[in-house]
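> The following comprises the amino acid sequence and a computationally predicted model.
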Amino acid sequence: MQVEEVFHPGTLTCDASDPLEEVAAKMAVDHIGALAVLDNDRIIGIISERDIVRAVAEKVDLRTATATLYASHQLQTAAFGEDTRDAARRMLDAGIRHLPVKQGPVVVGVISMRDLLAVETWL
């Protein structure tokens, strides 16, 4: 199966300068576990629930600490045409649960470990 058959279209994002409090609220409202972090419409990282938990554990002020401070900047992406098993292997190797999905140079959505598990379980 290919990435484009199972990914979630539409990129849920936050700005690099957004406070973690707003980032967490957006995740809660949208029922998602990660957001792409943008700097002037360019994706520079991804921030996940784990990153928010780390900030809470470090007792940072969630109203002033920004997304870019806690985002993962070693960004990996999945691409249209990529086999879902290859994407899953890369996610496991990197210890990550979400990959932004690119169609050419444009980020068009996200694929999660849950999406990939569903492929293996129900198809």
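Sure thing, it's come through.
> C-alpha from now on. contacts and neighbour counts both.
Fine.
> can you map out the strands along the chain?
Taking DSSP state E, the strands of the chain run over residues 8-9, 13-15, 34-39, 42-48, 78-79, 98-103, 106-112.
> could the ones you listed be laid out in TSV, adding distance to residue 21 and mean neighbour count?
Shown next, in TSV, are those (distance: least, Cα to Cα, whole Å; neighbours: other Cα atoms under 10 Å):
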stretch	distance to residue 21	mean neighbour count
strand 8-9	24	16
strand 13-15	12	21
strand 34-39	13	23
strand 42-48	13	21
strand 78-79	28	24
strand 98-103	21	22
strand 106-112	22	20
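> In addition, the following structure is provided for comparison:
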Amino acid sequence: MKTIRDVMTGDVKLVEPGQTIREAAQLMASADIGSLPVRENDRLVGMVTDRDLALRALAHGLGHDTPVRDVMTTAIKYCHDHEDVEKVAQNMAELGVRRLPVVDREKRLVGIVALSNIAQSGDSKAANSLLDGVAQPH
């Protein structure tokens, strides 16, 4: 049985709440990613996604110098690195999310698990479960 540590992406790019949304967008563009965990004083305090930038900033006319804290999501869902891939995939499907931060037993950020990680895990049941949960029309 595979754990999340086996399939997650460990090279996590981070931003801080005081950084600008422009900096966040540039980091997303250069790393070809759609979300960034937000850290403050060695703690995970939020997530900012490309969707947040579009809907919470651009759509409301906020400028590129707007702090990340003004558009980030603060209700953070996460999983543990020792959890089973299938269990996490089911949880992600129930939450309707395509990615989750991964923490260790001390709740330190150690990675990100995304739909693509689950899809490539070799666990077709987990991949199908997650896909069914997040690939729903709005």
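Cool, got the structure. These numbers come from a predicted model, not from an experiment.
> Now the TM-score, please.
TM-score of the superposed chains, computed with TM-score structural alignment, normalised by the length of structure 1, equals 0.89; 121 aligned residues with a Cα RMSD of 1.6 Å.
> Residue 54 of structure 1 is nearest to which of the strands of structure 1?
The closest of the strands of structure 1 to residue 54 of structure 1 is strand 42-48. By Cα to Cα, the value is 9.9 Å.
> distance between that closest one and the chain's centre?
7 Å (Cα atoms, centre = their mean, to the nearest Å).
> Run through who's touching it.
The contact list for strand 42-48 of structure 1 (Cα atoms under 8 Å, 6 or more residues apart in numbering) reads 33-38, 67-68, 70-75.
> Just put the strands of structure 1 in TSV and tack on distance to residue 23 of structure 1.
Below are those laid out as TSV (distance: least, Cα to Cα, whole Å):
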stretch	distance to residue 23 of structure 1
strand 8-9	19
strand 13-15	7
strand 34-39	8
strand 42-48	9
strand 78-79	23
strand 98-103	16
strand 106-112	17
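> nearest to residue 92 of structure 1, of these?
Nearest of the strands of structure 1 (Cα to Cα): strand 98-103, 10.4 Å.
> elements contacting the closest one?
strand 78-79, strand 106-112 (3 or more Cα pairs under 8 Å, 6 or more residues apart in numbering; DSSP states H and E).
> Redo those as CSV? Include distance to residue 42 of structure 1.
Shown next, in CSV, are these (distance: least, Cα to Cα, whole Å):
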stretch, distance to residue 42 of structure 1
strand 78-79, 16
strand 106-112, 9
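> who wins for proximity to residue 8 of structure 1 among those strands?
Minimum separation from residue 8 of structure 1 across those (Cα to Cα) falls at strand 106-112, 5.4 Å.
> And residue 33 of structure 2, how close does it get to residue 7 of structure 2?
For residue 33 of structure 2, the distance to residue 7 of structure 2 (Cα to Cα, to the nearest Å) stands at 17 Å.
> Those two: which is more packed in?
Per other Cα atoms under 10 Å, whichever of residue 33 of structure 2 and residue 7 has more neighbours is residue 7, with 21 against 13.
> got the contact list for the more buried one?
Residues counted as contacts of residue 7 of structure 2 (Cα under 8 Å, 6+ apart) are 113, 117, 118, 120, 121.
> same question, residue 59 of structure 2
Applying Cα under 8 Å, 6+ apart to residue 59 of structure 2 gives no contacts.
> distance of the equivalent of residue 116 of structure 2 over in structure 1 from residue 122 of structure 1?
Aligned counterpart of residue 116 of structure 2 in structure 1: residue 114 (TM-score structural alignment). Separation of residue 114 of structure 1 from residue 122 of structure 1 (Cα to Cα) stands at 12 Å.
> Chain neighbours aside, what residue packs nearest to residue 68 of structure 1?
Nearest residue to residue 68 of structure 1, sequence neighbours excluded (Cα to Cα, 6 or more residues apart in numbering): residue 16, at 4.8 Å.
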